[in-house]
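In: got a sequence here, can you build the structure:
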Amino acid sequence: NEENNPRVTAGAKKEMPGKNLTTWSFFFLEGFSKYPKLEIVLFVFSLVMYLVTLLGNSTLILITILDSRLQTPMYFFLGNLSFMDICYTSASIPTLLVNLLSSRKTIVFSGCAVQMYLSLAMGSTECVLLAVMAYDRYVAICSPLRYPILMNRQVCVQLATVSWVTGCLTALLETGFALRMPLCGNLIDHFTCEILAVLKLACASSLLMDMTMLAVSVLLLPIPMLLICISYVFILSTILRISSAEGRNKAFSTCGAHLTVVVLYYGAALSMYLKPSSSGSQQIDKIISLLYGVLTPMLNPIIYSLRNKEVKDAMKKLQDKISSHQTHESI
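Out: This next block holds a predicted model:
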């Protein structure tokens, strides 16, 4: 009931002339305000995870640019993945950090729109890119002699461009439809302008919106996941035919990091977007979103650096350069 809701303040909404619609100039983000004692703990957790995410992914991008040994398709895609993770976390975590320390947890309409779009765009792009990375590993292991031709620089740029365009356009479609829905309140039961949480405020259901969400979810979740599974069936069958144990271990190590990231990312995404809307509580959804939005981007560079000797060597080389530069300056 808007009249009895103390959070709906004067100036928060504007009636559209000639239409029975309401546009909100700002929204309240419920976040974790039901658990005030946990907010400081969540602030510290989120801040540490965010800083580690920025540091880890920035370092990974830097070494893929500076180290000539990492000028390969796999690391080109990995650099794109790291950049997406930085953008994805930066779209929502700073707002979360501010609101965890603030008593008035608000976000203006334009900020909510940008936050929703960036989160959807980066998340959707990552879904496609992970499938592209699986194809890259398939070609590298199943057709190693043709790999330089099939995955030349032009092809890699085209595949990355398709990933970005697909993610950005589907996000634009979803955000555009979501923001045109008439909303009967401005209290979002989430810590970010997550599209499903915003759509719960809709005054009435929209078949067009529901069909759009379903089509995009199927396009970006089960289909890429199926392509990844098919790629890894061929990869596994090829690896098992390798006679030397060293060769098998090397092949497994190059795929292990990507497969771990895929399981983490798609596991969280599928649990959020392809489950019945009535199942589970909103509090569980928020916890999953926090892990999905902070923990997975933070773990990506760690997983790749721990399981990859080339990345370890490149990081050590970068660290040695920084240390020698600091020593030279001090002298």
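In: please count neighbours and contacts with C-alpha atoms only from this point.
Out: OK.
In: how about the strands in the stretch 1-150 of the chain?
Out: 13-15, 22-24, 26-29, 106-108 (DSSP state E, counting those that start in this stretch).
In: hang on, isn't residue 232 packed against residue 134?
Out: Yes - between residue 232 and residue 134 a contact is recorded at 7.4 Å, counting by CA atoms under 8 Å.
In: and those two? which has more neighbours close in?
Out: residue 134 (25 against 18; other CA atoms under 10 Å).
In: quick one: contacts for that one?
Out: Residues near residue 134 by CA atoms under 8 Å, 6 or more residues apart in numbering: 228, 231-232, 258.
In: reformat these as TSV; add secondary structure and distance to residue 147.
Out: Shown next, in TSV, are the contacts of residue 134 (DSSP: H, G, I helix; E, B strand; the rest coil; distance: CA to CA, whole Å):
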residue	secondary structure	distance to residue 147
228	helix	18
231	helix	15
232	helix	17
258	helix	18
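In: here is the second sequence; please produce its structure so I can put it next to the first one:
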Amino acid sequence: MEFSDSKQLQVLQGFLFLLIYLVSLMGNLLIIMLVTVDQCLHTPMYFFLKNLSFVDVCLISVTVPKLILSSLSHRSTTSFPGCVCQVFFVVFFIETEISILTAMSYNHYVAICYLLHYDAIMDRTVCVKMVAASWLFGIVFGFLYSYGTFSLSFCSSEHCHSSCDVPSLLKISCSMMHADIDISVNAGVLYGFLCSVSIGFSYVYILNTVLRMPLSQGRSKIFSTCIPHLIVIQDF
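Out: All right, here's what the predicted structure looks like:
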């Protein structure tokens, strides 16, 4: 829904979100550039972080520029094909990000609980396969959500908002049965739940290992690595 009917407030909103978008964009691109250029950062943890930053850039670029453009031009409608693309890419990048966050938790688990075997377990091939699987899961769920949503019949050829999402699209659907999208949503919820359980188990083992460590300095280093990851998961 529009933030306000006032054109002045819409312009203010557009510039505010433009500033936030540029800051987020520059921050993530800086992370990607530093990890790529600095040879010391060519480790599994930073490899996952670089991919996570790239996904963040893609995710915010799907909806925020359209929101900014709508606020500045005072036009909030989105075409039906635009809605199809937006739903696909939003779900695609969200599921990919969840998968990468899960892979990062497993990386922390191996690095802390199996330190001596870390290099053998988390080699580059394994890391690439985990990231590739994350992108694959994203594509699968993006297709499922898009197909489930747009296989329905709609009473209008245009969506009245600058940002398309599945619940609001269902409100303008003429179809009484939503079996396909219900299956897709349940599959997505189940996958998210399994990822959350996997992350939870990883940090239970990590906490158990950390509490048995005699040196407080080692504990503080581990916490400084894991806490930012947990904050991202909680915010997500």
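In: now do the shared contacts for residue 232 and residue 134 of the first structure.
Out: Common neighbours of residue 232 of the first structure and residue 134 (CA under 8 Å, 6+ apart) do not exist.
In: follow-up on the earlier one: among the strands of the stretch 1-150 of the first structure, which is nearest residue 67 of the first structure?
Out: With CA to CA, the closest approach to residue 67 of the first structure among these belongs to strand 106-108: 41.4 Å.
In: mind giving me the packing neighbours of that closest one?
Out: When contacts are defined as 3 or more CA pairs under 8 Å, 6 or more residues apart in numbering; DSSP states H and E, strand 106-108 of the first structure packs onto strand 26-29.
In: so how far is the strand it packs on off the chain centroid?
Out: Taking the mean of its C-alpha atoms, strand 26-29 of the first structure sits 23 Å from the chain's own mean (CA atoms, centre = their mean, to the nearest Å).
In: show residues contacting it.
Out: Residues outside strand 26-29 of the first structure that contact it (CA under 8 Å, 6+ apart) are 7, 12-13, 104-109, 112, 186-193.
In: from the residues you listed, keep the buried residues only.
Out: 12-13, 105-107, 109, 112, 186-193 (16 or more other CA atoms under 10 Å).
In: would you point out the most distant pair within these?
Out: Across these (CA to CA), the longest gap, 20.7 Å, separates 13 and 191.
In: residue 160 of the first structure - how many residues pack around it?
Out: Around residue 160 of the first structure there are 21 residues (other CA under 10 Å).
In: buried sites along stretch 104-122 of the second structure?
Out: Under 16+ other CA under 10 Å, the buried positions of stretch 104-122 of the second structure are 104-113, 118, 121-122.
In: let's see which of those end up in helices.
Out: Using DSSP state H, the members of these that fall within helices are 104-113, 118, 121.
In: so what corresponds to residue 131 of the first structure in the second structure?
Out: For residue 131 of the first structure, the aligned position in the second structure is residue 102, judged by TM-score structural alignment.
In: quick check: its match vs residue 199 of the second structure, distance?
Out: 6 Å (CA to CA, to the nearest Å).
In: what does residue 140 of the second structure give?
Out: 21 Å.
In: what do we get in the first structure for residue 56 of the second structure?
Out: Under TM-score structural alignment, residue 56 of the second structure pairs with residue 85 in the first structure.
In: if I pick that match, what's in contact with it?
Out: Taking CA under 8 Å, 6+ apart as the test, what residue 85 of the first structure contacts is 53, 57, 122, 297.
In: which of the residues you listed has the most neighbours?
Out: residue 297 (29 neighbours).
In: do a quick rundown of the helices in the stretch 201-331 of the first structure.
Out: If DSSP state H, counting those that start in this stretch is used as the criterion, the helices of the stretch 201-331 of the first structure fall at 207-220, 222-240, 245-273, 282-290, 296-306, 309-330.
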